[in-house]
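**Q** build me a model:
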Amino acid sequence: MLLASCASSSKNTARENSQPVIFDTTVYEEPKIATDRKPLSLMDLPQSQHGGFVLAPGFYEAEFKTYCLQPGTPDPSVGDAYIQGPVTGYRKEIVESVLMNSRDYTSVNQRNVQLLLWSVVSGSNFNKLSSEVQADAARLLTPKQIFELKGGVIGVIQTVSNATGILSANKDIQRLFEFGSSSYETIERLAVLKEPSRVLRSGVKADQWYRQKENYYVRYFPLGYKRVKIQVYVPDGLLDADNKSGGDYVVFDPTGQQAYPAFTNAQRLGVGAPVIEIVRVIIQVNKELGRPGRVPDRKKPEPTNPKAPTGPKGI
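**A** Predicted coordinates:
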């Protein structure tokens, strides 16, 4: 198991983010995938009414937009291994809502989503955001959440770690927003350090598969802090003839989750919408994780109840 702590941006965040996050880094038996086997697009699978992918046996991949959630840490480097986990820390419900609702409002510029998230995680004054970012926030969040963000400037930051530089970055980002210097490039220079990540734990492979509780496998390959390639492998025989397990579809939904570095001090990445959105079929799934905040109605075809979803040709 791997322990990692997150820095704070206020007295409240100090208490929440100083709690260690426990990762399951157990090295499971690697799935047997031929080295020359090409993954199929995850986007070719049916989706649930909430946007998760209804799995069928096969090897898949897709790229997703990602966002910096830990200002003051290095950009992911080639070879950094990442693990999927829930969003943690200060105002995590708001962060989750922004990430998930960005999938339904794909017209919202990725930069504006990132500026909003930097404001939220650093404890900056929402009222100091540009009118454009505030308008997009109103599309991604509920009125109650916007009211919470308008609660004023967060108080004095407590020191959690003097070694990471995260504390200083949050203070500097607050200062930039406060004085109206909210250009993307200016904040990015503080939030995303252009330096090699530091190895904190040895013995973890960059291409390590991680087995999920439903016994399929997932691995993450960050492409900088703005994108991540996610691969999913569902072994033959895992699902029944109807492509279900225990009477339920198996749904994989990385949006609204966080990708953590497995062995370095690199960025934590919030996962948003797929880079390319293609919805083939929507299936009504009864057993699916709840969604925090508001999840707007997906403007997709009406849910259907087809025969079991099957993987694309070649599986």
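**Q** from here on, contacts and neighbour counts on C-alpha atoms
**A** Noted.
**Q** leaving out the residues flanking it, which one is nearest to residue 178?
**A** residue 128 (5.9 Å; Cα to Cα, 6 or more residues apart in numbering).
**Q** I figured that neighbour hits residue 177, correct?
**A** Yes: taking Cα atoms under 8 Å as the definition, residue 128 is a contact partner of residue 177 at 5.7 Å.
**Q** and the spatially most central residue of the chain, what is it in contact with?
**A** Nearest to the geometric centre of the chain sits residue 271, at 2.3 Å (Cα atoms, centre = their mean). With Cα atoms under 8 Å, 6 or more residues apart in numbering as the criterion, the residues that contact residue 271 are 64, 65, 66, 67, 99, 254, 255, 256, 257, 258, 259.
**Q** I'd like the distance from the longest strand anywhere in the chain to the chain centre, please.
**A** In the chain, ranked by residue count with DSSP state E as the criterion, the top strand is strand 58-68. Centroid separation between strand 58-68 and its chain, computed with Cα atoms, centre = their mean, to the nearest Å, is 10 Å.
**Q** what does stretch 206-216 give?
**A** Worked out by Cα atoms, centre = their mean, stretch 206-216 lies 17 Å from the chain centre.
**Q** if you count neighbours, what's buried in that stretch?
**A** 206, 208, 209, 210, 211, 216 (16 or more other Cα atoms under 10 Å).
**Q** same question for stretch 22-41.
**A** 25, 39, 40.
**Q** helix or strand: which one has the first one?
**A** Read that as residue 25. Using DSSP states H and E, residue 25 maps to neither a helix nor a strand.
**Q** same question for residue 213.
**A** Per DSSP H and E, there is no helix or strand for residue 213.
**Q** double-check that the residue nearest to the centre of the chain belongs to a strand.
**A** Yes: Residue 271: assigned to a strand according to DSSP: H, G, I helix; E, B strand; the rest coil.
**Q** to check against the first, give me the structure of this:
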Amino acid sequence: MRNSILKHSFAAACALLLVAACADTSFAQLGGLGGLGDKLKKKTPNLLAEKPPITTSLPDARWGDMSKDGFTPREPERSLLTLQRTPNGGFVLQPGYYMMQTQSYCLHAGTHGPGGGDGYLYAPPKGPAEDAVISIVRNSVQHPEIQQHDIQLLLWAIIARAKFEDLSSNLKSTATRLLTPRQLASLNRNALDALSGNALTDALGGVPEPLRQVAQAEAQLRQMLTVPGSSYAEMERVAVLGGAAPLGPGSQEVPSGRWSLHPDGYYVRYIPSGYSSTRVEIWVPQGSPAVGKEYDPATHIAMPGNTARQRLIQSGRPQQAQ
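**A** Below is the predicted model:
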């Protein structure tokens, strides 16, 4: 029965895919690289698409408040879980100082995990796969039976533009519980072929760093996610780099624990203890316009000041009992 349901769900996705208009894919504007962009079109006809699935970058993190560096609210700290929940898995904000150790997820394969005292700022999810990524994280709150590792694998499949019909039966099951057939069809339209060995080496020839590092990680994940035999730990080593992180291009000095003033009027800061777990703190001052509004973790990406580190999307699932 379960296999039948999966077949029907993916059949619906494929039907939508057949009637969808196919858009031509052009290449990113590689500013500052001279004529290298034209050369890359010939060398990597499908690895450097016009837009990656998630485009959120440091310039999108515009709400950091350095005037609050070192500040801790006077109110007693309370768990976010004491607040009323919303259908999105979010929280209805009230005045006070709140904290939750959340499950967080890597959205930038081929970069380094948190560490080194680098701080993180609020930025919203952006990009062609924004809707699917937000839906996965939101809907996961209503599916506590789905393991965090499976959610991360599904997000890596999106970031790597893997073909969903080639994923394992377990990941297909996860996808059909967290995404609609239309969303699945949209993701399949943007999927790329898996490359390995000489084909991958040839495709990456001439791609400059750090683009090469990210493109290689995504290509390796695409292969590992669609060919049986790779463990989670092996994929994690590809997606989350170890060792000391260099200072990425366009980085900013952001100290750990810097607050961001969300457009809705509340303060938020992120203190990761690894890519999969983040301490999120929310401060809602008395009289703030944020009172009564929703904090929706799935719309929060913790953006590192060091661009060589991971972007981390937050979730409404606690990492441990609060």
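**Q** all helices for the second structure, in order.
**A** Ranges of helices in the second structure, per DSSP state H, are 2-19, 36-43, 130-140, 148-159, 169-178, 181-189, 197-204, 211-226, 232-239.
**Q** dump the ones you listed into JSON lines; add distance to residue 58 of the second structure as well.
**A** Below are the helices of the second structure laid out as JSON lines (distance: least, Cα to Cα, whole Å):
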{"stretch": "helix 2-19", "distance to residue 58 of the second structure": "33"}
{"stretch": "helix 36-43", "distance to residue 58 of the second structure": "22"}
{"stretch": "helix 130-140", "distance to residue 58 of the second structure": "16"}
{"stretch": "helix 148-159", "distance to residue 58 of the second structure": "18"}
{"stretch": "helix 169-178", "distance to residue 58 of the second structure": "28"}
{"stretch": "helix 181-189", "distance to residue 58 of the second structure": "25"}
{"stretch": "helix 197-204", "distance to residue 58 of the second structure": "25"}
{"stretch": "helix 211-226", "distance to residue 58 of the second structure": "16"}
{"stretch": "helix 232-239", "distance to residue 58 of the second structure": "19"}
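**Q** closest to residue 56 of the second structure out of these?
**A** Nearest of the helices of the second structure to residue 56 of the second structure, taken as Cα to Cα: helix 130-140 at 9.4 Å.
**Q** just to confirm, which helix or strand has residue 3 of the first structure in it?
**A** Per DSSP H and E: strand 2-4 holds residue 3 of the first structure.
**Q** would you mind listing the buried residues in that strand?
**A** So for strand 2-4 of the first structure, counting by 16+ other Cα under 10 Å, buried means residue 4.
**Q** which strands and helices lie in contact with it?
**A** Counting contacts by 3 or more Cα pairs under 8 Å, 6 or more residues apart in numbering; DSSP states H and E, strand 2-4 of the first structure is packed against strand 21-23.
**Q** could you measure from the aligned partner of the residue nearest to the centre of the first structure in the second structure over to residue 172 of the second structure?
**A** Residue 271 of the first structure maps onto residue 314 of the second structure when the alignment is built from TM-score structural alignment. According to Cα to Cα, to the nearest Å, residue 314 of the second structure stands 23 Å off from residue 172 of the second structure.
**Q** for residue 82 of the second structure, same thing?
**A** Note on residue 82 of the second structure: its distance to residue 172 of the second structure, by Cα to Cα, is 34 Å.
**Q** next one: residue 119 of the second structure
**A** 35 Å.
**Q** which one's more surrounded, those two?
**A** Applying other Cα atoms under 10 Å to residue 119 of the second structure and residue 172 shows that residue 119 carries more neighbours, namely 24 against 20.
**Q** just give me the match in the first structure for that one.
**A** Match for residue 119 of the second structure (TM-score structural alignment): residue 81.
**Q** so who does residue 76 of the first structure touch?
**A** For residue 76 of the first structure, the contact set (Cα under 8 Å, 6+ apart) comprises 197, 222, 223, 224, 225, 266, 267.
**Q** which position in the second structure pairs with the fifth one?
**A** Under the alignment (TM-score structural alignment), residue 225 of the first structure pairs with residue 275 in the second structure.
**Q** list the contacts for its match?
**A** So residue 275 of the second structure contacts 104, 105, 106, 113, 114, 310, 312 (Cα under 8 Å, 6+ apart).
**Q** most surrounded residue in these?
**A** Going by other Cα under 10 Å, residue 104 tops the contacts of residue 275 of the second structure with 30 neighbours.
**Q** now do the same for it: its match in the first structure.
**A** Aligned counterpart of residue 104 of the second structure in the first structure: residue 66 (TM-score structural alignment).
**Q** same thing with residue 181 of the second structure?
**A** Using TM-score structural alignment, the partner of residue 181 of the second structure in the first structure is residue 143.
**Q** neighbours of its match, how many?
**A** 13.
**Q** what does residue 201 of the first structure give?
**A** 11.
**Q** what of residue 130 of the first structure?
**A** Residue 130 of the first structure is flanked by 17 other residues according to other Cα under 10 Å.
**Q** state the distance from the match of residue 225 of the first structure to residue 39 of the second structure.
**A** Counting by Cα to Cα - residue 275 of the second structure and residue 39 of the second structure are separated by 35 Å.
**Q** cool, and residue 195 of the second structure?
**A** Taken as Cα to Cα, the span from residue 195 of the second structure to residue 39 of the second structure is 20 Å.
**Q** what does residue 149 of the second structure give?
**A** Distance from residue 149 of the second structure to residue 39 of the second structure, by Cα to Cα: 38 Å.
**Q** before we move on, the earlier item: trace the residue nearest to residue 178 of the first structure over to the second structure, please.
**A** Counting by TM-score structural alignment, the partner of residue 128 of the first structure is residue 166.
**Q** list the residues that contact residue 296 of the second structure.
**A** Here residue 296 of the second structure is in contact with 88, 89, 90, 91, 316 (Cα under 8 Å, 6+ apart).
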